[in-house]
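K.L.:
Turn this into a model:
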Amino acid sequence: MSFPPDFRAQAMVLAAGRGERMRPLTDHTPKPLLPVQGKPLMQYSMEQLARAGVQRLVINTGWLGQQVADAWPAAPALAQLGSEQLQIAYSREDLDFGGGIETSGGISRALPALDDAFWLVSGDVFIPGFPFDEALRQRFAQSDDLAHLWLVPNAPHHPKGDFVLTAEGRAENPAADDPRPRLTYCSVALLKKDLFSAPYCDISAGNPQGTKMPLVQQLRAAMQAGRCSASRYDGPWVDVGTVERLQAIGG
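P.N.:
Coordinates of the predicted model:
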């Protein structure tokens, strides 16, 4: 996989998953392309990013990846997203490795095309009011943190949550017997490329072997080092992981 020269994206949208729980809908359509109120699910976040000033975007592809790559033209062409435009580079995990390589594996693969600080958004979350803001990314870039997560109240399908949000705005990975309440990571984050190098990640630059690795390992390491901040988000948010949740938002 080669990316356009000097392409440095301010955001990455994840679109490589199989969507097992959404079958049979995802047998023929990748989950991020399932229609919601007349347009692909992932396009909502893409439009929001473009409105917030993102000019270049990386999308990784896995299951039925050609459909994703055919949905919007690749850079240097401009992709039209409603009234917004941006350039897209595709990281074709489906062509390079026969399928998705999990979140950290996919990010590591796309690192050559990413800015030092970038938005990460899952293509299967619906979060229409989220305040993507270039000023937030710039402030994060100047901080010592490697990750900033947005945490939401726990949904009925995930009642135990993921991480603790401290009064100081830090994210912590609590022990099993920690009584503090947890919140759920909503699959929106700001990350730095340094999170995907030693000592936090042992995947070679560009992940030429297609090593599979989930993101939680890097997040926990950043938390342990005191380099993961977080904010609470109370706006509308849906993890579109079932047909029922898709139908609830107009899919």
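
K.L.:
use CA for all of it now, contacts and neighbours both
P.N.:
OK.

K.L.:
check contacts around residue 176.
P.N.:
Residues near residue 176 by CA atoms under 8 Å, 6 or more residues apart in numbering: none.

K.L.:
Is it part of a helix or strand, or is it coil?
P.N.:
Assigned by DSSP: H, G, I helix; E, B strand; the rest coil, the conformation of residue 176 is coil.

K.L.:
in which helix or strand would I find residue 49?
P.N.:
For residue 49, the host element (DSSP states H and E) is helix 41-51.

K.L.:
What lies in contact with that helix?
P.N.:
Counting by CA under 8 Å, 6+ apart, 11, 13, 31-35, 81-82, 84-86, 121, 123-128, 130, 132 sit against helix 41-51.

K.L.:
what's the offset of the helix or strand following it from the middle of its chain?
P.N.:
Remark: after helix 41-51, the chain's next helix or strand is strand 56-61, criterion DSSP H and E. Distance of strand 56-61 from its chain centroid, counting by CA atoms, centre = their mean, to the nearest Å, is 10 Å.

K.L.:
which residues touch the very next helix or strand once past strand 56-61?
P.N.:
Proceeding N to C from strand 56-61, the next assigned helix or strand is helix 65-71, under DSSP H and E. With CA under 8 Å, 6+ apart as the test, helix 65-71 has contacts from 15, 16, 29, 30, 33, 61, 90, 92, 94.

K.L.:
Now tabulate these in JSON lines and tack on distance to residue 44.
P.N.:
Formatted as JSON lines, the contacts of helix 65-71 follow (distance: CA to CA, whole Å):
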{"residue": "15", "distance to residue 44": "13"}
{"residue": "16", "distance to residue 44": "17"}
{"residue": "29", "distance to residue 44": "17"}
{"residue": "30", "distance to residue 44": "15"}
{"residue": "33", "distance to residue 44": "11"}
{"residue": "61", "distance to residue 44": "17"}
{"residue": "90", "distance to residue 44": "18"}
{"residue": "92", "distance to residue 44": "21"}
{"residue": "94", "distance to residue 44": "23"}
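
K.L.:
run this one through as well so I can compare:
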Amino acid sequence: MTQPAFLQVPALVLAAGRGERMRPLTDTTPKPLLQVQGRPLLQWHLQALADAGVSRVVVNTAWLGEQIPAYFSSQNGLKCLWDKREQLSISYSHEGVDFGGALETAGGIARALPQLGPVFWLAAGDVFAPDFVFDSAAVQAFAASDHLAHLWLVPNPAHNPRGDFGLSPQGMALNLPADHPAPRYTYSTMALLRAELFGPPWCDIAPGNPQGVKAPLAPLLRRAMDNGRVSAALYTGRWTDVGTPQRLTELNTTAPHLP
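P.N.:
Presented below is the predicted three-dimensional model:
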């Protein structure tokens, strides 16, 4: 059921990466436009965001970035989003045009921040998670907290067996050392974030990242975790980081197809 738009916040979908491990597929097509079960990877997130009542989405681009707005402004793109297209406003942060390449995750978020708001969804356009719901109830709970981020973690896939972060019984993300005996989980790339995380003392990138500083997200998250400002939940639905041609082939040939 579509949730009321006033309960939702904007979203940033990351789509700027080169996709080196996906070559040669990504030599001519940006990874978020590779097809999974008949739809571009990026479309699965856009459709889920529209279904959840999100009205504004920013997509960052770099490698072959011109193809993404061209696709979603075309007749094919309009059909992709069915009757949700009028509801969902898509804008772009063109890192490739502005700086000649991708700014990494934190750099890209900082660049797109003026188009977002104090709280926003984050997702990666190369992750397939057809069961994930961008739930407005999660937005309300996060907005009522003092947390800087809320992460969805997943059981560790074969390509990341040691995981990324711990999870406390109280639902807090933990920056555990590598030799800590507690289990660690993999960050799914889905999150709720506060714009505050991208300013002092957590981040020293100037507002709007006018210099095009490249910076990863993990150090900011770990700093905030060490100060008890990052919550988390375990997501057990279908999830694939489509990082290799083999994983893409598996999704298109062995996974149950969705309507």
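
K.L.:
For the two chains, what TM-score is obtained?
P.N.:
The TM-score (TM-score structural alignment, normalised by the length of the first structure) is 0.92; 241 aligned residues with a CA RMSD of 1.7 Å.

K.L.:
mean offset of the helix holding residue 49 of the first structure relative to the second structure (after superposition)
P.N.:
Here the mean offset of helix 41-51 of the first structure against the second structure after fitting is 0.6 Å, by mean CA distance after the TM-score superposition for the first structure.

K.L.:
rewinding a little: list the ones among the contacts of helix 41-51 of the first structure that fall in strands.
P.N.:
Residues of the contacts of helix 41-51 of the first structure located in strands (DSSP state E): 11, 13, 35, 81, 84, 85, 86, 121, 125, 126.

K.L.:
Show me the helices in the stretch 51-200 of the first structure, by range?
P.N.:
65-71, 93-97, 103-110, 134-142 (DSSP state H, counting those that start in this stretch).

K.L.:
buried stuff in the third one?
P.N.:
I take that to be helix 103-110 of the first structure. Residues 103, 104, 105, 106, 107, 108, 109, 110 are the ones in helix 103-110 of the first structure that count as buried (16 or more other CA atoms under 10 Å).

K.L.:
And the equivalent of the first one over in the second structure, how far from residue 58 of the second structure?
P.N.:
The reference is to residue 103 of the first structure. Under the alignment by TM-score structural alignment, residue 103 of the first structure pairs with residue 105 in the second structure. Applying CA to CA, to the nearest Å, the value for residue 105 of the second structure to residue 58 of the second structure is 14 Å.

K.L.:
Next: residue 209 of the second structure.
P.N.:
Going from residue 209 of the second structure to residue 58 of the second structure by CA to CA gives 16 Å.

K.L.:
who wins for neighbours among the ones in strands among the contacts of helix 41-51 of the first structure?
P.N.:
Taking other CA atoms under 10 Å as the neighbour criterion, residue 11 ranks highest of these with 27 neighbours.

K.L.:
Deepest-packed of the helices of the stretch 51-200 of the first structure, please.
P.N.:
helix 103-110 (a mean of 26; mean count of other CA atoms under 10 Å).

K.L.:
quick one, it and strand 56-61 angle?
P.N.:
Counting by axes from the mean of the first three to the mean of the last three CA atoms, to 10 degrees, helix 103-110 of the first structure lies at 130 degrees to strand 56-61.

K.L.:
Point out the other elements, helices or strands, that helix 103-110 of the first structure touches.
P.N.:
Counting contacts by 3 or more CA pairs under 8 Å, 6 or more residues apart in numbering; DSSP states H and E, helix 103-110 of the first structure packs against strand 56-61.

K.L.:
Look up the average distance of the strand it packs on to its aligned counterpart in the second structure.
P.N.:
On superposition with the second structure, the mean distance recorded for strand 56-61 of the first structure (mean CA distance after the TM-score superposition for the first structure) is 0.3 Å.

K.L.:
what's the angle between that strand and helix 41-51?
P.N.:
Per the same axes, to 10 degrees, the angle that strand 56-61 of the first structure makes with helix 41-51 is 160 degrees.

K.L.:
Could you list every helix and strand in contact with strand 56-61 of the first structure?
P.N.:
In terms of contacts (3+ CA pairs under 8 Å, 6+ apart), strand 56-61 of the first structure is packed against strand 9-15, strand 84-92, helix 93-97, helix 103-110.

K.L.:
quick one: the strand ranked longest in the second structure aligns where in the first structure?
P.N.:
Counting by DSSP E, the longest strand found in the second structure is strand 186-194. In the comparison with the first structure, strand 186-194 of the second structure aligns to the range 184-192 (TM-score structural alignment).

K.L.:
same deal with stretch 164-174 of the second structure?
P.N.:
Mapped onto the first structure using TM-score structural alignment, stretch 164-174 of the second structure spans residues 162-172.

K.L.:
I'd like to know which of the helices and strands packed on strand 56-61 of the first structure is closest to residue 116 of the first structure.
P.N.:
strand 9-15 (8.4 Å; CA to CA).

K.L.:
Could you check how far that closest one is from the centre of its chain?
P.N.:
That offset, for strand 9-15 of the first structure, works out to 6 Å (CA atoms, centre = their mean).

K.L.:
how far apart are it and its match in the second structure?
P.N.:
Looks like 1.2 Å for strand 9-15 of the first structure (mean CA distance after the TM-score superposition for the first structure).

K.L.:
Which parts of that strand count as buried, going by neighbours?
P.N.:
Buried-residue list, strand 9-15 of the first structure, by 16+ other CA under 10 Å: 9, 10, 11, 12, 13, 14, 15.

K.L.:
quick check, nearest of the residues you listed to residue 231 of the first structure?
P.N.:
Using CA to CA, residue 11 is the member of these that lies nearest residue 231 of the first structure, at 18.6 Å.

K.L.:
Spatially, what comes nearest to the closest one if we skip its sequence neighbours?
P.N.:
residue 119 (4.3 Å; CA to CA, 6 or more residues apart in numbering).

K.L.:
what's near enough to touch the one you found?
P.N.:
Residues near residue 119 of the first structure by CA under 8 Å, 6+ apart: 10, 11, 12, 137, 188, 189, 190, 191.

K.L.:
does the closest residue in space to residue 172 of the second structure that isn't next to it in sequence sit in a helix or strand, and which one?
P.N.:
Leaving aside its sequence neighbours, residue 172 of the second structure sits nearest to residue 231 (CA to CA, 6+ apart; 4.1 Å). According to DSSP H and E, residue 231 of the second structure maps onto strand 230-234.

K.L.:
Have a look at how far, on average, that strand is from the first structure.
P.N.:
Aligned to the first structure and superposed, strand 230-234 of the second structure gives a mean residue distance of 0.2 Å (mean CA distance after the TM-score superposition for the first structure).
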